[in-house]
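# okay, structure incoming, though there's no sequence with it:
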């Protein structure tokens, strides 16, 4: 007896069924739907009418921030790790701070805000390492490091402190700024900020439920 060869049964995949269905519909143009791509509507950001009335800020320059009734500028306070200082160092800093408050008559206030952790330098370092290597194990390790840095930047915050200085005129503000910088040089030195950082500070103070 001659044994007949059994032909294999080919089961069509999902893509093949989809292609055969399309070829069937091509025979009948009536069933074809002319799908026109929808245009994406770009929403323009707008400012509420009451916002300029409520907000006291008018303009920001390299020297100061112009407000409706006075002028203002912002400095960042350089903090210290109290656990790494001795009792004598802490006492000296407190005495210098107390002397500043007694001698200074400027209008100022200290503000503390939580800012996202800045991991940009670390991420740039590991990205350069990733470009220079071809080892899959090292690439896997670097990807893990980049993931951790992105998580830290997204979830963790740093407590930063700022000093707001106020004056009725721009010239008076410049004198007050010099006095404040000189008075806090020995205890908690002040750092000048860029306009972008100042805008971020004002944004966080005006939108306390929002993130940068």
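Alright, I've got the coordinates. Keep in mind it's a predicted model, so treat the numbers as computed, not measured.
# from here on, contacts and neighbour counts on C-alpha atoms
Will do.
# and the longest helix belonging to the chain, how far from the chain's centre?
Under DSSP state H, the helix in the chain containing the largest number of residues is helix 136-155. Centre-to-centre, helix 136-155 and its host chain are 18 Å apart (CA atoms, centre = their mean, to the nearest Å).
# now do stretch 123-133
22 Å.
# so which bits of that stretch are buried?
Neighbour counts over stretch 123-133 (16 or more other CA atoms under 10 Å) mark 123, 126-127, 130 as buried.
# got it, and stretch 197-211?
Buried, per 16+ other CA under 10 Å, within stretch 197-211: 198, 201, 204.
# please flag which of the residues you listed sit within helices.
198, 201, 204.
# give the contact list for the last one.
In this case it means residue 204. Residue 204 makes contact with 210-212, according to CA atoms under 8 Å, 6 or more residues apart in numbering.
# got JSON lines for those, with distance to residue 135 and secondary structure too?
Listed next are the contacts of residue 204 as JSON lines, based on distance: CA to CA, whole Å; DSSP: H, G, I helix; E, B strand; the rest coil:
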{"residue": "210", "distance to residue 135": "41", "secondary structure": "coil"}
{"residue": "211", "distance to residue 135": "38", "secondary structure": "coil"}
{"residue": "212", "distance to residue 135": "36", "secondary structure": "coil"}
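# where do the helices of this structure begin and end?
Going by DSSP H, the chain shows helices at 14-26, 51-54, 87-103, 120-132, 136-155, 170-183, 195-206.
# which stretch among the ones you listed is buried most, on average?
helix 170-183 (a mean of 17; mean count of other CA atoms under 10 Å).
# take this one as well and set it beside the first:
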């Protein structure tokens, strides 16, 4: 009798049926992995720029209009008098109130261009005959090279948007007229615009040349 009870208990201990059911239940409740979204094939599918027009503007993807950019000439905000500062603030406020189209002001750091100064020092080094003066010129050249490698200028740009090229030209003229006395707008070369877009979408990169 005792042996029979032990035998029944052993059968209960080694009964695999409950374990199989639990395993099947666990297998069915396993969460499914989500499919990863397909990566874009090229950078052209990510940035909103489609192409550059003949006059240097940019056509935006999916027929969203056109864009252009100009550089805002910065000025010293500490030396002017209080009246001049209040006038600048008033003119800027008037511009933002009267200009209803989309705009964007972007500030970026660009490397300092010291090539003209370096060329001038190199010419003096070639013509120089004094060893003492040559040592001074070489030191000056090292300083200019250091500034070009390690210093940047903070520059400001105005991005304007329009639905057509004709409207873009009108907006560009309006901005130049309203901001002429406060922050004159400087035109940019096509190379500088491309450098600006490259720097905008690759902010950790360093430009080796300027447009």
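Structure received. Not measured: the values here are computed from a predicted model.
# quantitatively, what TM-score do the chains reach?
The TM-score (TM-score structural alignment, normalised by the length of the second structure) is 0.75; 165 aligned residues with a CA RMSD of 1.3 Å.
# returning to that earlier point: residue range for the longest helix of the first structure in the second structure?
With TM-score structural alignment applied, helix 136-155 of the first structure matches the range 131-150 in the second structure.
# again with stretch 86-103 of the first structure
Stretch 86-103 of the first structure corresponds to residues 81-98 in the second structure, going by TM-score structural alignment.
# just to revisit the earlier point, what's the mean distance for the longest helix of the first structure versus the second structure?
Its matched residues in the second structure lie on average 1.0 Å from helix 136-155 of the first structure after superposition (mean CA distance after the TM-score superposition for the first structure).
# how far away is the aligned residue in the second structure for residue 125 of the first structure from residue 114 of the second structure?
Alignment note (TM-score structural alignment): residue 125 of the first structure maps to residue 120 of the second structure. In this view, residue 120 of the second structure and residue 114 of the second structure are 10 Å apart by CA to CA, to the nearest Å.
# now do residue 149 of the second structure
10 Å.
# what of residue 131 of the second structure?
In terms of CA to CA, residue 131 of the second structure sits 25 Å off from residue 114 of the second structure.
# equivalent analysis for residue 198 of the second structure, please.
21 Å.
# check residue 162 of the second structure too.
From residue 162 of the second structure to residue 114 of the second structure the distance is 36 Å (CA to CA).
# compare those two (neighbour count), which wins?
residue 162 (21 against 14; other CA atoms under 10 Å).
# how about the contacts made by the corresponding residue of the first structure for the more buried one?
For residue 162 of the second structure, the aligned position in the first structure is occupied by residue 167, per TM-score structural alignment. When contacts are counted by CA under 8 Å, 6+ apart, residue 167 of the first structure touches 70-72, 106-107, 173, 176.
# from those, list the buried ones, please.
71-72, 106, 173, 176.
# next, count neighbours for the closest residue to residue 152 of the second structure other than its chain neighbours.
Leaving aside its sequence neighbours, residue 152 of the second structure sits nearest to residue 111 (CA to CA, 6 or more residues apart in numbering; 4.4 Å). Counted with other CA under 10 Å, the neighbours of residue 111 of the second structure add up to 18.
# counterpart of residue 111 of the second structure over in the first structure?
Aligned partner of residue 111 of the second structure by TM-score structural alignment: residue 116.
# cool, and residue 47 of the second structure?
Under TM-score structural alignment, residue 47 of the second structure pairs with residue 55 in the first structure.
# residues contacting its match?
If you count contacts by CA under 8 Å, 6+ apart, then residue 55 of the first structure has nothing around it.
# tell me how far it lies from residue 103 of the first structure.
For residue 55 of the first structure, the distance to residue 103 of the first structure - CA to CA - is 32 Å.
# and what of residue 142 of the first structure?
In terms of CA to CA, residue 142 of the first structure sits 53 Å off from residue 103 of the first structure.
# please apply the same query to residue 76 of the first structure.
In terms of CA to CA, residue 76 of the first structure sits 21 Å off from residue 103 of the first structure.
# over to residue 91 of the first structure?
From residue 91 of the first structure to residue 103 of the first structure the distance is 18 Å (CA to CA).
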